[in-house]
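Undergrad: What follows is a predicted structure for the sequence shown.
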Amino acid sequence: MSDAYLIGTHATPFGRFPAKDHRALAHEAVRGAIADAGLPDGQRIGQAFFGSCLMHLTGQTMIRGQACLLGLVDDGVLPVRMPVVNVEGACATGSLALHGARTEVLAGSHDLVLAVGVEKMFDPANPAGILAEIEGGFDRFDRPRWIAEYGRAAEEAGSVWAPAPDRSTAMDTYGLQASWHMHRYGTTQAQIAAGAAKNHCHGALNPNAQYRFPMTTEQVLADRPVSGPLTRAMCAPIGDGAAAALVCSERFLAEMPPRVRERAVRIRGMALSGGMFRGFDAPGLSRIAADRAYAAAGVSPGDVDVAEVHDATAFCEIFQAEMLRLCPEGQGGAYVASGAATLGGTLPINTSGGLVSKGHPIAATGLSMTYEIATQLRGEAGERQVDGARIGLVENGGGVIGFEEAVCAVTILQAPR
């Protein structure tokens, strides 16, 4: 089997952009990825995978990618008759689009495939309205089952589970997961805060980040409470943005000039896993996806030099460090608080600022994480560059099933030769 390569990646700044619609953001990301690949246009793209979760709020309930990308076809940027496959997997949507693009390339169906993720989550007329929409990432057919599951977890952890219409159920689930981990392993609120502060400091170095200010652990702890041990500074903000990637075959790459080949990032391995109702102390679905990705890539956790993980809250980074085998189970809090995951540490995590600082326009997230790791592996990350980074990892989860996500993607990327 030949390899697949990232030759073009781009992410827009993340933030609140009421004057930009989905099309404007998507076009910016696609044009940026094409320019990054050194191509005059995207006429050689054989297919696109397009992801957006909340575009139905605009009335565009179907053919989302076709409608969003048509202007680029009209302008000659994308080819006429290019097929577009629409993808949705909650917060993992961007990585699922990338997985589709890589699969098409490895299958030999196309030599160049586009992956795009775009989301608009900020409505100036109704800023809190998006919270109800995000609950579409939970199982709406059997709500009593997972409500009971979280009630049982709260009882075990000595915590409270009381979702309400005026609260974010997603943040309540993360808060309870954090409380259970604290109960089981002794993880502390200060350790979670240290991870959030670390990522805010990383985000201050990222020109694309929604929040570009450093924070201390004490400032994070003093911020407004949200749910359980989580304060506002530990939680990803609401915002808009888009990201895109171009995936090509080995054959296509061989035709490119040296300046393109020298920046091509190999997708060394990629794997998915699905959520289930599991025991609270059983490994999560990201452990399954990670083990599959490590095996496919022929690497071990010790080979990873830099990682982007899905920290919708700062607690998630602690948990994912454990699930990805970057530290022993139960020691994620101490690991992150020790500075090991900080720039200059043994394995920097979320150099972009993570979701808590970079932002989290959900369908764009996975591809923005891919953009960050590609930038690191190319040695182009500027002040936040990880010295000598050769192997990078992206973990992106979405939705909720039981006590974990509904779907997870783990990608292993390798630096250009």
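TA: Right, received. Where do you want to start?
Undergrad: From here on, just use CA atoms for contacts and neighbour counts.
TA: Fine.
Undergrad: Do a quick rundown of the strands in the stretch 201-350 of the chain.
TA: Ranges of strands in the stretch 201-350 of the chain, per DSSP state E, counting those that start in this stretch, are 225-227, 230-231, 240-249, 265-274, 306-308.
Undergrad: okay, the ones you listed, which one's buried deepest?
TA: Mean neighbours per residue, mean count of other CA atoms under 10 Å, is largest over those for strand 240-249, with a mean of 30.
Undergrad: Who are the packing partners of that one?
TA: strand 4-11, helix 22-36, helix 93-107, strand 112-120, helix 362-377 (3 or more CA pairs under 8 Å, 6 or more residues apart in numbering; DSSP states H and E).
Undergrad: now do the same end-to-end measure for stretch 63-81.
TA: Start-to-end span of stretch 63-81 (CA to CA, to the nearest Å) is 14 Å.
Undergrad: Which positions within the helix or strand in which Leu70 is found qualify as buried?
TA: Here Leu70 is covered by helix 64-74, with elements defined by DSSP states H and E. Buried residues in helix 64-74, defined by neighbour count with 16 or more other CA atoms under 10 Å: 64-66, 68-70, 72-73.
Undergrad: got another, please set it beside the one above:
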Amino acid sequence: MRDVYILGTSCTAFGKRPDTGFKELTREAYLDVLADAGLETGTDIEMGWFGNCGMGTFGQRNIRGQVCFTPLVREGLFPERVGMINVEGGCATASMAFHGAWKDILSGQAEVSLAIGVEKTFFPGDAARTQEIFDGGIDQLDPQEWQAYYAARGKEAGKPFDAKAAGGTVFMDTYAMQAAWHMKRYGTTRQQIAIAASKNHHHGSLNPKAQYRFKVSVDDVLQDRPISYPLTRSMCAPIGDGAAAAILCSEDFLRAQPADVRTRAVKVRASVLTGGKYRAPDEPGLSRVAAQKAYAAAGLTPADVDLAEVHDATSFCEIFQAEMLGFCEDGKGGALMESGATALGGRMPINLSGGLVSKGHPVGATGLSMIHELSLQLRQEAGDRQTGRARIALAENGGGVIGFDEAACSVILLEAPAGA
């Protein structure tokens, strides 16, 4: 086993970009990550991992990464004959790409590996195409299984589930049921969910790459358009496009780089993937298992984590994940948000990027956008949203749904450069 380092990261602006294609987003993220890594071309890259969920709606399946990188190979910006592995895992896609690149270096199979996630989910006038992408995140072979599960869980939560009425909001309905159950069990309030949402909109207002760059007060969050009670629009991640990337390398390769590159390299302490199941409502989620494995692998505890990016597809998710990751006791996530601890300037800032609800959520790029934000923070390069000196950062990214679980979950632990 070898130490693995992040040599460079990148993230495009997230938002509704109907005139920018997959190849253009790929180019933007790739050239930016080369520059951040101090590389003129990708000559040293020995393997690529390409994450995407929606390109099949354009008819391009199977060789998505190879197609998007063809112009870059032709121009000598990406090396010829390098393998490109296509990855798809719902909203956890980019983290799976990162995990693959990490394993390349960890195992000694490569000295330098690229992970990139590229996504378009906004199609003007064609909501069916957007829906097709998200439909892939839930079982389409035996839908009666999750319909029966949600019907039962809805009764327990006091929020009945109607598969026909859910329509395109089935994912928001699943989160809403979890929120309703949590509120019933622990006394979590809509006010606390709104505080988490308002906090992240404030963080997003400081992020030049965020899809939403405006503040939203707690009252305005609560009064926004209902999506699925108790959730309002401001508590839910938007539809959008974007790309993000990371170049990972070995310690030997890093030693050969110029000093200004070496001093910015972020160390990967752990990368863990777990899989979901149909769990009981009071059973911990798969992110707790992933976090516990990551902490054990890194020799760390939740108390060692200085900041985190978590998968707030809805603002309730941030409350829940704070509990699953060990930042507070079960049932105390709402109080944690209310305390101000997770805001910029707090003792445990979460989602300084703005999170998914403000930064945006182009599903195949989201996980790597988290790595980009945390790398900026650990290098002290985050500008107006910079937290204090931070040594350890955590990224939690879930994808798809199996009952109340995500289908897949990634937890990654990062360590700041020695001189940061």
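TA: Structure's in. What do you need? None of the values given here were measured: they were computed from a predicted structure.
Undergrad: will you turn the helices and strands packed on strand 240-249 of the first structure into a markdown table that also has distance to Val87 of the first structure?
TA: Shown next, in a markdown table, are these (distance: least, CA to CA, whole Å):
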| stretch | distance to Val87 of the first structure |
| --- | --- |
| strand 4-11 | 18 |
| helix 22-36 | 14 |
| helix 93-107 | 6 |
| strand 112-120 | 9 |
| helix 362-377 | 9 |
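Undergrad: Quick one, which of these gets closest to Tyr174 of the first structure.
TA: Nearest of these to Tyr174 of the first structure, taken as CA to CA: helix 362-377 at 16.0 Å.
Undergrad: if we can go back for a sec, let me have the strands of the stretch 201-350 of the first structure in TSV, adding distance to Arg417 of the first structure as columns.
TA: Listed next are the strands of the stretch 201-350 of the first structure as TSV, based on distance: least, CA to CA, whole Å:
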stretch	distance to Arg417 of the first structure
strand 225-227	45
strand 230-231	42
strand 240-249	16
strand 265-274	9
strand 306-308	17
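Undergrad: Contacts only, for the residue nearest to Leu352 of the second structure when sequence neighbours are not counted.
TA: Nearest residue to Leu352 of the second structure, sequence neighbours excluded (CA to CA, 6 or more residues apart in numbering): His203, at 5.3 Å. Residues counted as contacts of His203 of the second structure (CA atoms under 8 Å, 6 or more residues apart in numbering) are 344, 351-354, 385.
Undergrad: which among those gets closest to Phe123 of the second structure?
TA: For those, the nearest to Phe123 of the second structure is Gly354 (23.5 Å; CA to CA).
Undergrad: Now the alignment partner in the first structure of the closest one: closest residue in space, sequence neighbours ignored.
TA: Using TM-score structural alignment, the partner of Gly354 of the second structure in the first structure is Gly353. Among residues not flanking Gly353 of the first structure along the chain, Gly203 sits closest, at 3.6 Å (CA to CA, 6+ apart).
Undergrad: State the number of residues packed around the one you found.
TA: 28 (other CA atoms under 10 Å).
Undergrad: Kindly report the same for Pro258 of the first structure.
TA: Counted with other CA under 10 Å, Pro258 of the first structure comes out at 11.
Undergrad: Can you tell me what it aligns to in the second structure?
TA: Alignment note: Pro258 of the first structure maps to Ala259 in the second structure; criterion TM-score structural alignment.
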